[in-house]
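Engineer: Pasting the sequence and the predicted model now:
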Amino acid sequence: MENGSLFFNFNLTMFVNIGSYRYPAFVFCLLLFAMIVSANLVIILVISKQRTLHEPMYFFIVCLSINSLYGSAGFFPRFLMDLLSNTHLITHSACYTQIYVIYTYASFELTILSIMAYDRYIAVCHPLHYHSKMTSKTVCKLAAFAWICPSFSVATCLYLTIRLPLCGNKIVKVFCAIWNIAKLSCVSTVINNIVGLLVATTTVFLPLAYVLYTYLRILLVCRKSSAEFKGKVLQTCLPHTVSFVNYCITAFCDIALSRINVEKLNPFVAILLSLEFVVIPPILNPLVYGLKLPEIRRHIVRMLPWSKTTI
């Protein structure tokens, strides 16, 4: 076997040769990228400009939008270049940088959604104590926790991956991923697997369990409440539920894709499953919050140049 030091680049092998169709595909993905950026910027601008929206729930929505911009910036520029290229080689440094951005984006998304679940739990189950518990200081601490902890956990996993000697350079994916690189290792990856399991438990399964717990408590409270109260809870909790379920499905597809033999799948199906994870949440989140939350929707409509009426 060749030593990993002989490989100066990784080869992303999931790209399919679509000939002249790559130009329409490039235009479509570029428009999608522009739509993601525009939609999330609108959410950020509306919430930051309107004092009535300077509340914890809306602050966390801004965090989601910022994270969507961050993750999209780590994926789309390189992906758009690969669509027009005949070769799909990526340097080790660029690959590891992309891994860090995409994995921290994924971790940030889950921790922010978990904190949003906590915010909704306090608002519904302890409404009289909401403002005393969700102070500006508490919100800042929760936001810092959502960004800092995943940064260190992903950095640890990435460091262990970078240290592995590699006996190949083919990554069966359209973007770099830790597990795909670990499979190229010339040595045992037991330590990587153990650390990866610990990180997955703390950054994925614990937040997932907590979100399920908070919504169980919310459902128990709603069961004993009036129809009007249930309607208000549904209005504020539904967008978060949609975002959370959507994220879990797309993340599961990506994890499953990295664990199966992708070569047995239809290449176009494999690419679509791989893209779900980095495309659907960034475009769906601003649409869900912008359309479902009346306060945000009202201010967005006011921003439209042809709008002359107040909703």
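Structural biologist: Ah, there it is.
Engineer: C-alpha only now, for contacts and for neighbours.
Structural biologist: Fine.
Engineer: ok, now which ones touch the residue nearest the centre of the chain?
Structural biologist: Nearest to the geometric centre of the chain sits Ala106, at 4.1 Å (C-alpha atoms, centre = their mean). Residues in contact with Ala106, defined by C-alpha atoms under 8 Å, 6 or more residues apart in numbering, are Gly71.
Engineer: Distance-wise, check the closest residue to Arg298 other than its chain neighbours relative to Gly19.
Structural biologist: Beyond its immediate neighbours in the sequence, the residue positioned closest to Arg298 (C-alpha to C-alpha, 6 or more residues apart in numbering) is Ile311, lying 5.8 Å away. Computed with C-alpha to C-alpha, to the nearest Å, the distance linking Ile311 and Gly19 is 49 Å.
Engineer: Over to Lys308?
Structural biologist: From Lys308 across to Gly19, the span is 48 Å (C-alpha to C-alpha).
Engineer: Could you do Leu158 as well?
Structural biologist: 35 Å.
Engineer: More neighbours: these two, which one.
Structural biologist: Neighbour tally, Leu158 and Gly19, criterion other C-alpha atoms under 10 Å: the higher count belongs to Leu158, 20 against 9.
Engineer: Spell out which helix or strand contains the more buried one, please.
Structural biologist: Per DSSP states H and E, Leu158 falls inside helix 136-162.
Engineer: Repeat that for Ile90.
Structural biologist: Secondary structure from DSSP H and E places Ile90 in strand 89-91.
Engineer: put this beside the first:
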Amino acid sequence: MTNSSQVLYFTLTAYFDIGSLKYLYFMMVMCFYVLIIGSNVLLIVVICVNRSLHEPMFLFLCSLFVNELFGSLGLFPFLLVQILSDVHSVSAPLCFLQIFCVYSYAAVEVLNLAVMSYDRYVAICFPLQYNSTMTDRKVALLIALTWALPVLATVVLVSLSAPLRLCGNVIDKVFCGNFSIVKLSCSNTSVNNVYGLVLTVVSIVAPLVLILYTYGKILEILQSRFDLSRVPPLLAIVLSLYFLTCQPLFNPALYGLKMAAIRDACKRLLCGENSAPAAASHA
């Protein structure tokens, strides 16, 4: 093999024979995939058709839900096929396409959560300046950058990996990963390694720092409103870690179906109710 263009397929060795149980696993994964599609499509439609929800917070949520559909499309159909297949292999073009989908999905997800945390930071810490700060133009620009930057960065990542000269085609994973491809290379991968490290820092670490900073500022406001002097130190640490790390991960649920505006809009859409939309909560 002189280069990766001569590798027609990759073999995934992380799968093993489970006999007739594969049909049970197939149904479980299929139900999970349908649930993901149904819930995210419902929320996207609700936000799009209700003009009262065309606010920064909900538009960022809509971007997040679209990304969930994009990421699941790049993974779940592939998993379903592999579960039923007796030969666990994937063509080289499809492998690189999956790398693009999975990596760009992950980068968009973290960056979107960072933008959402910034939106909440401005709304809570600077409520009087919120409307002048989060203008329609700025919201559109943030959403565009949330998608454009990860996509361009992932295109470069795949472009660096695709021409590599490979010495094998066996991947010890259940789906294709860029690092797995790089490990198969017989040529110099210094550029790939450096770019991968820089990409990780820029697309993952930097947004996480922003998330930690914004929620840290929100937590300071919470501490100023409530007397936490009697809270045990260990509990205070746990609460701080929760607000700083877990809260951003729970944003879709906290700002999704649990919000009165979206919940009421879902009821009107599904049940055909004509009641006036509830005021959107910014708490």
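Structural biologist: That came in fine, so what should we check first? Predicted, not measured: the structure shown is a model, and the values here were computed from it.
Engineer: returning to what we had before: give me the mean distance between the helix holding Leu158 of the first structure and the second structure.
Structural biologist: On superposition with the second structure, the average gap between helix 136-162 of the first structure and its aligned counterparts reaches 0.8 Å (mean C-alpha distance after the TM-score superposition for the first structure).
Engineer: hmm, back to that, and after the strand holding Ile90 of the first structure, which helix or strand comes next?
Structural biologist: Read in the C-terminal direction, the helix or strand following strand 89-91 of the first structure is helix 92-125, with elements assigned using DSSP H and E.
Engineer: mean deviation of the helix or strand containing Leu45 of the first structure from the second structure?
Structural biologist: Secondary structure assigned from DSSP H and E places Leu45 of the first structure in helix 22-49. Average distance between helix 22-49 of the first structure and its aligned residues in the second structure, after superposition and using mean C-alpha distance after the TM-score superposition for the first structure, equals 1.0 Å.
Engineer: Tell me how far the helix or strand following that helix lies from the chain's centre.
Structural biologist: In the C-terminal direction, the helix or strand that comes right after helix 22-49 of the first structure (DSSP H and E) is helix 56-84. With C-alpha atoms, centre = their mean, to the nearest Å as the basis, the distance from the averaged C-alpha position of helix 56-84 of the first structure to the chain average is 8 Å.
Engineer: Which elements pack onto helix 56-84 of the first structure?
Structural biologist: Helices and strands touching helix 56-84 of the first structure, as assessed by 3 or more C-alpha pairs under 8 Å, 6 or more residues apart in numbering; DSSP states H and E, comprise helix 22-49, helix 92-125, helix 136-162, helix 267-292.
Engineer: Most tightly packed of those helices?
Structural biologist: Greatest average neighbour count among those goes to helix 92-125 (a mean of 21), per mean count of other C-alpha atoms under 10 Å.
Engineer: Just the buried residues of whichever helix or strand comes after that one, please?
Structural biologist: Taking DSSP H and E as the definition, the helix or strand that follows helix 92-125 of the first structure towards the C-terminus is helix 130-133. The neighbour-count criterion (16 or more other C-alpha atoms under 10 Å) identifies 130, 133 as the buried residues of helix 130-133 of the first structure.
Engineer: Can you state the mean residue-to-residue distance of helix 130-133 of the first structure versus the second structure?
Structural biologist: Counting by mean C-alpha distance after the TM-score superposition for the first structure, helix 130-133 of the first structure comes out at 0.5 Å.
Engineer: neighbouring contacts of that helix?
Structural biologist: Where contact means C-alpha under 8 Å, 6+ apart, the residues beyond helix 130-133 of the first structure that reach it are 122-123.
Engineer: Apart from its neighbours in sequence, what residue is nearest Tyr9 of the second structure?
Structural biologist: Leaving out its chain neighbours, the residue that sits closest to Tyr9 of the second structure by C-alpha to C-alpha, 6+ apart is Ser91, at 4.0 Å.
Engineer: okay but that neighbour is in contact with Ser4, surely?
Structural biologist: No: using C-alpha atoms under 8 Å, Ser91 of the second structure makes no contact with Ser4, being 11.4 Å away.
Engineer: Tell me which of those two has more neighbours.
Structural biologist: When Ser91 of the second structure and Ser4 are compared on other C-alpha under 10 Å, the one with more neighbours turns out to be Ser4, at 21 against 13.
Engineer: ok, now which ones touch Phe10 of the second structure?
Structural biologist: For Phe10 of the second structure, the contact set (C-alpha under 8 Å, 6+ apart) comprises 89-92, 95, 169-171.
Engineer: Assign it to helix, strand or coil.
Structural biologist: When classified by DSSP: H, G, I helix; E, B strand; the rest coil, Phe10 of the second structure comes out as strand.
Engineer: Skipping its backbone neighbours, what lies nearest it in space?
Structural biologist: Distance criterion C-alpha to C-alpha, 6+ apart; nearest residue to Phe10 of the second structure, sequence neighbours excluded, is Asn169 at 4.7 Å.
Engineer: What does that neighbour correspond to in the first structure?
Structural biologist: Matched across to the first structure, Asn169 of the second structure falls on Asn169, judged by TM-score structural alignment.
Engineer: Assess the claim that its match and Ser5 are in contact.
Structural biologist: No: at 10.5 Å, Asn169 of the first structure does not count as touching Ser5 under the criterion of C-alpha under 8 Å.
Engineer: one step back: what angle separates the helix holding Leu45 of the first structure from helix 56-84?
Structural biologist: Calculated by axes from the mean of the first three to the mean of the last three C-alpha atoms, to 10 degrees, helix 22-49 of the first structure forms an angle of 160 degrees with helix 56-84.
Engineer: elements contacting helix 22-49 of the first structure?
Structural biologist: Packed against helix 22-49 of the first structure by the contact rule (3+ C-alpha pairs under 8 Å, 6+ apart) you find helix 56-84, helix 267-292, helix 294-303.
Engineer: tell me, how many neighbours does the residue nearest to Arg298 of the first structure end up with?
Structural biologist: Using other C-alpha under 10 Å as the criterion, Ile311 of the first structure is surrounded by 11 other residues.
Engineer: ok, now Leu164 of the first structure?
Structural biologist: 18.
Engineer: for it, helix, strand, or coil?
Structural biologist: Leu164 of the first structure ends up coil, using three-state DSSP.
Engineer: Also the one 10 residues further on?
Structural biologist: Here Val174 of the first structure is recorded as coil under three-state DSSP.
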